[in-house]
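>>> For reference, the sequence and a predicted model appear below.
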Amino acid sequence: MNILFVDQTAKLSGGELALLDIVTPYKDGSKVILFEDGPLRAELVKRQVKVEIIIPNGALNNIRRGSRIPMASITSLVRLARSVAQEAKNFDFIFANSQKAGLISVLAGQLASKPVVWYLHDILNSEHFGKAQLLAARYTARKSTQILVNSKSTKEALQILTGRNDNTHLIYNAFNTKPFVQTANSQENQREALGFDSRPLVGVFGRLSPWKGQDVFLRTLAMMPAVHGLIVGSPMFGEDAYAQHLEQEIKTLGLENRVKLLGFRSDIPELMKTCDIIAHTSIAPEPFGRVIVEGMLSGRPVVASKSGGPNEIIENGVTGMLYTPGDSQALQSVLSEIINEPEQALLMAQRGRETALNRFSLDNMHKRLDDIITVCFNQQKTTLCGESV
């Protein structure tokens, strides 16, 4: 089976990390097209995956989640779709891994007469996207042969927006557990290197974005003078102003000696094991929440906002703790509970790790994906598959 994978970005965000694990078993005879160069291309090359960069003009690159789509961008989009369609002639089908890639891929699929699988990693609602982006998503959903979703919450939002329920398959993100299993737990040495002492350390991981709620975390720490904080991640998609806002908030709240912003890091397993607690702080519904599972794999108690994907990952009070999104006092309460009850926290962390190992393994994901691809495309009948939930 020869697959043409398409993704709009080469940054290592959640959807792109998922793509890395999806592509690898299909790398022989397949290819990835990216619309920019960056760390993802380097990771793909390292895994011996064929990659091609097709750079669109600036008009298309400048489209943001809440912006309009000008005519210049539409013209660029059509040109890009033609380029992808030319490549697609040599493959069995197109696998689109993002919204922009999905729109371009369905256009290319029509030009090249190829089926399209769209892997949706976003909750499609007005909290996350503007009217133009939601309109494009409706079109993409209507023209996609099959749609994969990363959570029930993502699927529900898709159904509300588009009414589509057929040929829609739930495939949770999966994880390579080796980096978490093999990482030596040199917590004290790592803390000392980072400039922290033995006081409780809470870590927040992920891209810096207003809806990810790192500012909620800072307000929470301002109420917990005996707790230190670690924020790991960098801004993407034009959100640099938010990173500057966080730096200012740290100063305003007097947290300079207790909170560190590390920016983008590749040693996530090591850093997570350095922390006592992993916190997820999104204020809008999270499509999935990779850092939640990574925290569980690290053997640390995980606290997450109770909205979207986290509800499907965590059993509250058993494998982690959930709290009301955006409520800094609620976050302070659950963090304090974990800190003050270390034996219960350890048991919860152990249960969380076992759950993550069982539910989000690469083997399970690959078998699920392979079944869908085999049934739907090897027989060259794109309407063969029924709904999968």
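Yes, it's here.
>>> Going by C-alpha atoms from here, please, whenever you check contacts or count neighbours.
Noted.
>>> Please verify my assumption that Trp118 contacts Ile147.
Yes. The pair Trp118 and Ile147 passes the contact test of C-alpha atoms under 8 Å, sitting 4.8 Å apart.
>>> and the comparison structure, right after this:
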Amino acid sequence: MRVTIIGHTARESGAELALCRLLGAVDRVRLGIDVVLFEDGPLVDRLAPLADVVTVMPLARRAAGLTRGQVHGLRSIAAAPAAAALMWRLAVHLARERPDVVVTTTMKAHVIGSAAAAAVGAPLVWHVHDRIAPDYMPAPLSKLLRAAARVFPRAVVANSRATAATLPGVRNLVVAYPGFSTSQAIADPASHVAPARPVVLLLGRISPTKGQLELARAMPSILARHPGSTFRIVGSPIFGGEDYAGKVQQAVRALGVSDHVTMLEAVDDPRYELDEATVLVHASPVPEPFGQVVVEAMVRGVPVIATDAGGVPEILVDRSSRPLGWLVPPGDADALAAAVIDVLDQPAEARRRASEAYAAAHDRFRIELTAELVTTVWRRAGRRSRGSPRA
């Protein structure tokens, strides 16, 4: 079976790294993988050993730089010709390659890839990593994507139940959590030893949706109780987050906590940062679709504090409704500070929850489970209505 996977970015963000883990776990003997990206970048080299072919089909800058907050304005009108030109090139590519199924993985890929797949009659699957909701993107865009999801794809894969809930009326909707690979996990959660001085870690791209500012505002209260604490904010400002990064740095200075804060660029391998942390903080002030960094911490034996919204509660509450970490209201810096203090005050309880979280992650989020479910969706969607073999 031939699968063409389409994404718009070559930067290594959450959905793109999830795709790499997925392709590393699928049955490459029975699946041929062709990846098309709308830009060149680090992801091309990472995908090269995981796919038969990685094709870069550049999207013109005026369209490539369009953020989800700009799609309903004049910039989207100016970008339309570039998007239409890429759709045509992509349709020609699909007509030549004749994949059994086309899989789109990002919002721009859903829009452009749906039109291209429809033009050549190729079966289509959307793999959705974003909540299609007005609190996550402009209302006109969410309405457009919801309508398109009911028309174009034969099946939709959502990365959480929270994401799936934003796609009402969509047929053949399946939830497949982003899985972790064996190399990301430690062998025994008890082998994670908290450092002598507390280290509070926030790991993720610098963005208003990730909560670095909320953590900064929580720092004075944490330091009043545990003055030896240090804070590590690890990530880079991609997708237009540079101005926000400046606001975080300004807040750290204004709050007088600079001596306790280290801000680092994104790291290729977060395992060292996790292994040196006392607690991981996921502080997103908006409901996130999933929260892969939460699972990454769980399989390293690190206690987790996260916001109680979006897909995160699906991760941090087990099948019997027991908490596997600490959940706090989004955007509430005081509640975040109280949860960090609770973790630092109760190390035995933190270790207990971390151990249970480790076991739950292995039960529910292994990449092998994800790969089996997703490839089943691909095969079902890719069955040709006339049953004819590929030429």
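That came through, no problem. Being a predicted model, the structure only gives us computed values, none of them experimental.
>>> about what we covered before: what sits in contact with each of Trp118 and Ile147 of structure 1?
For the pair Trp118 of structure 1 and Ile147, residues contacting each of them under the criterion C-alpha atoms under 8 Å, 6 or more residues apart in numbering are Ala141.
>>> Could you check which of the two has the larger neighbour count?
Ranked by neighbour count (other C-alpha atoms under 10 Å), Trp118 of structure 1 and Ile147 place Trp118 first, with 29 against 25.
>>> What's the more buried one aligned with over in structure 2?
Under the alignment (TM-score structural alignment), Trp118 of structure 1 pairs with Trp126 of structure 2.
>>> need the contact list for that match.
Taking C-alpha under 8 Å, 6+ apart as the definition of contact, the neighbours of Trp126 of structure 2 are 103-105, 110, 149, 153, 155-157.
>>> Please report how far it lies from Ala381 of structure 2.
Trp126 of structure 2 sits 11 Å away from Ala381 of structure 2, going by C-alpha to C-alpha, to the nearest Å.
>>> shared neighbours, these two?
Both Trp126 of structure 2 and Ala381 are contacted by Ala155, under the criterion C-alpha under 8 Å, 6+ apart.
>>> what about the counterpart of Asp92 of structure 1 in structure 2, distance to Ile5 of structure 2?
Aligned against structure 2 by TM-score structural alignment, Asp92 of structure 1 finds its counterpart in Asp100. Distance of Asp100 of structure 2 to Ile5 of structure 2, computed by C-alpha to C-alpha: 11 Å.
>>> Pull the residues that contact stretch 250-268 of structure 2.
The set of residues external to stretch 250-268 of structure 2 that reach it, using C-alpha under 8 Å, 6+ apart, is 204-205, 213, 216-217, 219-220, 229-236.
>>> got it, and stretch 326-340 of structure 1?
Applying C-alpha under 8 Å, 6+ apart, the contact partners of stretch 326-340 of structure 1 are 200, 213, 216-217, 219-221, 223-224, 277, 281-283, 301, 303, 305, 321-324, 344-345.
>>> And the helices in the stretch 51-200 of structure 2?
61-64, 74-97, 107-120, 139-151, 161-164 (DSSP state H, counting those that start in this stretch).
>>> Just put those in JSON lines and tack on mean neighbour count and distance to Ile367 of structure 2.
Rendered in JSON lines, the data for the helices of the stretch 51-200 of structure 2 read as follows (neighbours: other C-alpha atoms under 10 Å; distance: least, C-alpha to C-alpha, whole Å):
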{"stretch": "helix 61-64", "mean neighbour count": "16", "distance to Ile367 of structure 2": "30"}
{"stretch": "helix 74-97", "mean neighbour count": "16", "distance to Ile367 of structure 2": "28"}
{"stretch": "helix 107-120", "mean neighbour count": "22", "distance to Ile367 of structure 2": "23"}
{"stretch": "helix 139-151", "mean neighbour count": "16", "distance to Ile367 of structure 2": "25"}
{"stretch": "helix 161-164", "mean neighbour count": "22", "distance to Ile367 of structure 2": "17"}
